[in-house]
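Participant: Sequence and predicted model, in that order:
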Amino acid sequence: MKQLTFENYQKQTSFTELCGHRIAHWQSLNFNKDENKDVILFIHGFPSAAWDWHFQWKHLAGQYRLLSVDLLGFGLSDKPTKHQYSLLEQADIVQALLRKKGVKQYHILAHDYGDSVAQELLSRQDDIHSAAQILSICFLNGGLFASHHRPLFTQKLLKGRLGGLASHFMNKANLARGFNKIFAANSQPNTHEIDTLWQLIEHNNGKKVLPKLLSYIDERNQHGKRWVQSMVSTVVPLYFINGVHDPISGQHMLDHYIDIIPNAKTTALDVGHYPQLEAPQDVLNLYRDFLTEVIE
């Protein structure tokens, strides 16, 4: 499978001032032409970027209008060092991008940190009548329920008092070791994936902001009850594709999702924390089938 290079990812980028920050985003070539086609918004996880979706993007681009974004502090977007990062602000940025693009209705495909942004957007669905309406949400592995999220030791270290020091000494070898733990044994990350993800983290001096981005763990505890209530009560179709060998949010998160969400639609995959990279074709096929059901 040919993967998108960091250089080509940069070349395809657009930048827009959103909520006071320079935010990197992408749209499919047909975005402004085929207004009769449904819009899909991709929301990435921590600590990576919209690059994660390159395989699914390539194969969905002809059938749908696609939009993705590097959230504040990630990828090619601004990474202010003296900033209090918040999932709520990330949701504001997403909504600002949707308004700028004139999107009235859209589907969400989200992963990890992006799951929490999607949950916040869903909770706002009935509160902000002028906002674009969510047509469906597909979650990949992430901390949908704060009580069942199991952060790695590295994440705990970065989030703690020594976070600044830990981030200073973080390097590509550390990243590789961490990703080897969260990918399944039979779907380990390749050199190109680690190299690209490391370039995305380092870009704009991004290592410095990693500790501050990890405030999302506290926000999940703070807003989790409201988010889960929205998921339980919503009429928006929800789907959870879960890599069950993920130590952070694998089988245990899937089991709890099935217990909590009425008529839960789920699929278990024999991979780890990054299904879109570990089993890209499976995720593409499953998501296409889900969209077909929702749209019909």
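Facilitator: Great, that's in hand.
Participant: from here on, contacts and neighbour counts on C-alpha atoms
Facilitator: Fine.
Participant: got the residue ranges for the helices in this structure?
Facilitator: With helices called from DSSP state H, the chain shows them at 6-11, 54-60, 87-100, 113-124, 153-159, 163-169, 172-182, 191-202, 210-213, 216-233, 251-260, 275-278, 280-295.
Participant: what's the neighbour count on D289?
Facilitator: Applying other Cα atoms under 10 Å, we find 11 other residues in the vicinity of D289.
Participant: before we move on, the earlier item: closest one to H245 among the helices of the chain?
Facilitator: For these, proximity to H245 was assessed by Cα to Cα; helix 251-260 is nearest, at 6.8 Å.
Participant: Below is an additional structure, to be compared with the one above:
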Amino acid sequence: MTAEDWKQKGKFINVFGNTVFVIDEGNTEETLVILHGYPTSSYDYYKVLPALAKKYRVIIHDHLGFGFSDKPQEYSYSLIEQADVALQLWKQLGLTKVTLLAHDYGTSVCTEILARHNRKQIDLQIDNLILCNGSMHIELSQLRTIQKLLKSKLTGKWVAKLTNYSIFKKNLRNVYFDKTQATEAELKEIWLQLEYNNGRKVIHLLSNYINERYFFWHRWIGALKETQIPTKIVWAKNDPVAVFAIAQLLATEIPNNKLLPLENTGHFPMLENPYEWLELVLV
């Protein structure tokens, strides 16, 4: 599926004055909301959406700064704000009861939502939680060199300007276990969405989420330790960034969880190994 095909499947919704791209498919009673990863978009789920939509009404939006959503240059791109946007979007869609799935960057948006949920600050019932390959325990994460450069206030802006498709392709392919699964056609479609709306001008701002993971560590890890929501930890074991040790540690901290490892798979399991990933998510 091309990026343009994906765009045609979705719709645009105004949230707090910015336009957010949203996929909304399936019409069953259960709703699944998905928070996608970095530096990609809701497109990560194009292979698994048909199967997910048989069980759920599936709602996936592009975070601000990502995919087809607005990418304002005068914006902080805090994970706190991304949580604000997600919650407001779901409210505008009339959601009151959901299963929440989060991957990578999305897991930190998720933990901010959990912190508020634990304190009864939001009017949303979260029945189940599914966490996939995210470096919530940032101290265990094996950050790529480009991530370190982009998150720096000194180098971020310049690295973003110099980033091109070749650099992007190499870095994304390197987080796959089976590199052949990161096809040229698919990588080009992902790159097109990154560039959409002058996306390269904000990618260094988006990268500050790594710093926030350190700053809000106690709030967000604390939220996971406190939550009573039944949680599935669906984790690709060969992720070179969000390493399996993070999943193992989370399994000792989250009160009501089940750890479901995925063999021979890297950082984007829903793209690299969609069928086995689906089996664990839908089990």
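Facilitator: Received it, and whenever you're ready, just let me know what you need. Predicted, not measured: the structure shown is a model, and the values here were computed from it.
Participant: show me the contacts for G163 of the first structure.
Facilitator: L157, P211 (Cα atoms under 8 Å, 6 or more residues apart in numbering).
Participant: ok, back up a step: please produce CSV containing the helices of the first structure, extended by distance to V39 of the first structure.
Facilitator: As requested, those are exported to CSV (distance: least, Cα to Cα, whole Å):
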stretch, distance to V39 of the first structure
helix 6-11, 21
helix 54-60, 11
helix 87-100, 10
helix 113-124, 15
helix 153-159, 33
helix 163-169, 37
helix 172-182, 30
helix 191-202, 26
helix 210-213, 28
helix 216-233, 21
helix 251-260, 26
helix 275-278, 19
helix 280-295, 11
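Participant: Ok, which of these comes nearest D38 of the first structure?
Facilitator: Nearest of these (Cα to Cα): helix 280-295, 8.7 Å.
Participant: can you list the residues that contact that closest one?
Facilitator: F55, Q56, H59, S136, C138, P237, Y239, I241, P275, Q276.
Participant: Buried ones among those?
Facilitator: Those of those that meet the buried threshold are F55, Q56, S136, C138, P237, Y239, I241, P275, Q276, by 16 or more other Cα atoms under 10 Å.
Participant: Who are the contact partners of whichever residue in the second structure pairs up with the first one?
Facilitator: Applying TM-score structural alignment, one finds that F55 of the first structure aligns to K47 in the second structure. With contacts taken as Cα under 8 Å, 6+ apart, K47 of the second structure has the following neighbours: M270, L271, P274.
Participant: show me the contacts for E112 of the second structure.
Facilitator: Contacts for E112 of the second structure (Cα under 8 Å, 6+ apart) come out as L79, I80, A83, R219, W220, A223.
Participant: Determine the number of other residues adjacent to the residue lying closest to V48 of the second structure once chain neighbours are set aside.
Facilitator: Distance criterion Cα to Cα, 6 or more residues apart in numbering; nearest residue to V48 of the second structure, sequence neighbours excluded, is P274 at 6.2 Å. Neighbour count of P274 of the second structure, defined by other Cα under 10 Å: 16.
Participant: And P274 of the second structure? What does it align with in the first structure?
Facilitator: Alignment note (TM-score structural alignment): P274 of the second structure maps to P280 of the first structure.
Participant: Check the separation of the first and last residues in stretch 11-23 of the second structure.
Facilitator: Stretch 11-23 of the second structure has an end-to-end distance of 7 Å (criterion: Cα to Cα, to the nearest Å).
Participant: same deal with stretch 4-13 of the second structure?
Facilitator: End-to-end distance (Cα to Cα), stretch 4-13 of the second structure: 18 Å.
Participant: How about stretch 89-99 of the second structure?
Facilitator: Start-to-end, stretch 89-99 of the second structure (Cα to Cα) is 15 Å.
Participant: can you name the residues of the first structure that it overlays?
Facilitator: Stretch 89-99 of the second structure corresponds to residues 97-107 of the first structure when matched by TM-score structural alignment.
Participant: repeat for stretch 5-13 of the second structure
Facilitator: With TM-score structural alignment as the criterion, stretch 5-13 of the second structure aligns to 8-16.
Participant: who's in contact with the matching stretch?
Facilitator: With Cα under 8 Å, 6+ apart as the criterion, stretch 8-16 of the first structure contacts R22, I23, A24, H25, W26, W51, L76.
Participant: switch to 10 Å and redo it
Facilitator: Contacts with stretch 8-16 of the first structure, where a contact means Cα atoms under 10 Å, 6 or more residues apart in numbering, come from 5, 21-27, 50-51, 54, 69-70, 75-78, 97, 100, 196, 200.
Participant: Only whichever of the residues you listed are buried, select them in ChimeraX.
Facilitator: Command for ChimeraX that selects the buried part of the contacts of stretch 8-16 of the first structure, burial taken from 16+ other Cα under 10 Å:
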select :21,22,23,24,25,26,27,50,51,54,69,70,75,76,77,78,97,196,200
